[in-house]
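1. The amino acid sequence is not available; the structure is as follows:
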């Protein structure tokens, strides 16, 4: 065989190897992002209009997250937050709309104390989703119901669901890194 044919074969093999490495790397990146962000990955794909744009967005979130000064709570502060949550849940019986607003406020304060920026809902979601991607659907649902509650368009059952959703994120933010956290949709506010 001539040298030209060997060069062409070598170029084709090299291109195939490069393409294979790219596909393996891209697949691993996609699996890692799907695992880390959970349902938030699919939401980003839909919002960004495709996998590549969504993965750029999610990697950007990871990069911003690395620069946050996140901290765990001391056991005493964790217990104070739990007591505050119990108080909010107790108020739900007599004033559900007020309790939902207080739950939203308490979650926001807790985010701030943990070191997350709290400038606006979408920014909150972007920062939280890196470590708490599986809980963002709860947070979004609670936020939506809370907005309806402010205009008087939420039923008592809606408000109860908002409390359940806020509690899912609250518990996850309050948990120590080694504590497992459950996320049921059908739990009632504790009393």
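-> Nice, thanks for sending it over. What you see is a predicted model; the values in this text were computed from it and never measured.

2. drop to CA atoms for contacts and neighbour counts, all remaining ones
-> Fine.

3. what's the offset of stretch 97-110 from the middle of its chain?
-> 18 Å (Cα atoms, centre = their mean, to the nearest Å).

4. Going along the chain from the helix or strand hosting residue 22, find the next helix or strand for me.
-> Here residue 22, judged by DSSP states H and E, is contained in helix 3-37. Proceeding N to C from helix 3-37, the next assigned helix or strand is helix 39-48, under DSSP H and E.

5. What helices and strands are in contact with the very next helix or strand once past that following helix?
-> Next along the chain after helix 39-48, taking DSSP H and E as the criterion, comes helix 51-66. For helix 51-66, the elements it packs on are helix 3-37, helix 39-48, helix 121-132, judged by 3 or more Cα pairs under 8 Å, 6 or more residues apart in numbering; DSSP states H and E.

6. what's the shortest one in contact with?
-> Contacts to helix 39-48, defined as Cα atoms under 8 Å, 6 or more residues apart in numbering, come from residues 33-34, 51, 53-55, 57-58, 129, 133-134, 136-137.

7. before we move on, the earlier item: would you indicate which residues of the helix holding residue 22 are buried?
-> Judged by neighbour count (16 or more other Cα atoms under 10 Å), helix 3-37 contains these buried residues: 30, 33, 34, 36, 37.

8. List the contacts of the fourth one.
-> For residue 36, the contacting residues are 130, 131, 133, taking Cα under 8 Å, 6+ apart as the criterion.

9. then this one, side by side with the first:
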């Protein structure tokens, strides 16, 4: 081979190595970003899918869907109203724990709807919430599971109490979410101390 041919081959090899390196770094950066954003939901999705690539494509699709949703903060009056309703539900737990858990589930779904999250189907709610509320999804899953068993009268009082704690984790996060104010500055977290009772 002539020196020019060797040079062309060497340049082609370098280009291929750089392209492979670029693709690898892009994939690693995307993976890190998804892991940071979705937390434990990333690992759960990878375990539930046939491949990491399929799981990451699903998470990217969730992000895309989320950008099309009209998610909005609640005004102070609505947050206060929900905090009062939560306190009432917690008070009813003493006399009717199963009913209180059902009410807690309904209240969480109602807050989601008022925030702009679609509320059709539990799995879709999980998917939509996972983009910005991944840290509380396991709470929501556990509460929903216990609520289903409570409907069949197959949950202990302690499990029902745990369901209330799990529902409250997501409820408070939905109510307290830091959001951008009208002037574009980040607002202070909402005080829902009533919801902590």
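-> Arrived safely. What you see is a predicted model, and the numbers here were worked out from it, not measured in a lab.

10. what's the TM-score here?
-> Once the chains are laid over each other, their TM-score by TM-score structural alignment, normalised by the length of the first structure reads 0.92; 184 aligned residues with a Cα RMSD of 1.6 Å.

11. ok, back up a step: for the helix holding residue 22 of the first structure, the distance to its chain's centre please.
-> With Cα atoms, centre = their mean as the basis, helix 3-37 of the first structure stands 31 Å off its chain's centre.

12. Now it on the second structure. Mean distance?
-> Once fitted to the second structure, helix 3-37 of the first structure is off its aligned match by 0.8 Å on average (mean Cα distance after the TM-score superposition for the first structure).

13. now that helix: which residue numbers in the second structure?
-> On the basis of TM-score structural alignment, helix 3-37 of the first structure is assigned to residues 4-38 in the second structure.

14. if I look at residue 95 of the first structure, how far off is residue 156 of the first structure?
-> 10 Å (Cα to Cα, to the nearest Å).

15. likewise residue 190 of the first structure?
-> According to Cα to Cα, residue 190 of the first structure and residue 156 of the first structure sit 15 Å apart.

16. With residue 44 of the first structure instead?
-> Counting by Cα to Cα, the gap from residue 44 of the first structure to residue 156 of the first structure is 31 Å.

17. and those two? which has more neighbours close in?
-> residue 44 (19 against 15; other Cα atoms under 10 Å).

18. Would you mind measuring from the more buried one to residue 54 of the first structure?
-> 5 Å.

19. Equivalent analysis for residue 64 of the first structure, please.
-> 15 Å.

20. out of the two, which sits in the busier spot?
-> Ranked by neighbour count (other Cα under 10 Å), residue 64 of the first structure and residue 54 place residue 54 first, with 21 against 13.

21. mind listing what the more buried one touches?
-> So residue 54 of the first structure contacts 41, 44, 45, 47, 48 (Cα under 8 Å, 6+ apart).

22. Please repeat the previous calculation with a cut-off of 6 Å.
-> 44, 45, 48 (Cα atoms under 6 Å, 6 or more residues apart in numbering).

23. Quickly name whichever of those residues is closest to residue 10 of the first structure.
-> Residue 10 of the first structure lies nearest to residue 45 out of the contacts of residue 54 of the first structure, by Cα to Cα, at 37.1 Å.

24. Can you tell me how far the most centrally placed residue in the second structure is from residue 74 of the second structure?
-> Central residue of the second structure (Cα atoms, centre = their mean): residue 130, 2.3 Å from the mean position. Distance check for residue 130 of the second structure against residue 74 of the second structure: by Cα to Cα, it reads 19 Å.

25. Please apply the same query to residue 127 of the second structure.
-> According to Cα to Cα, residue 127 of the second structure stands 21 Å off from residue 74 of the second structure.

26. Likewise for residue 90 of the second structure?
-> Residue 90 of the second structure is 22 Å from residue 74 of the second structure, by Cα to Cα.

27. more neighbours, the two?
-> Just comparing residue 90 of the second structure and residue 74: by other Cα under 10 Å the higher neighbour count belongs to residue 90, 24 against 20.
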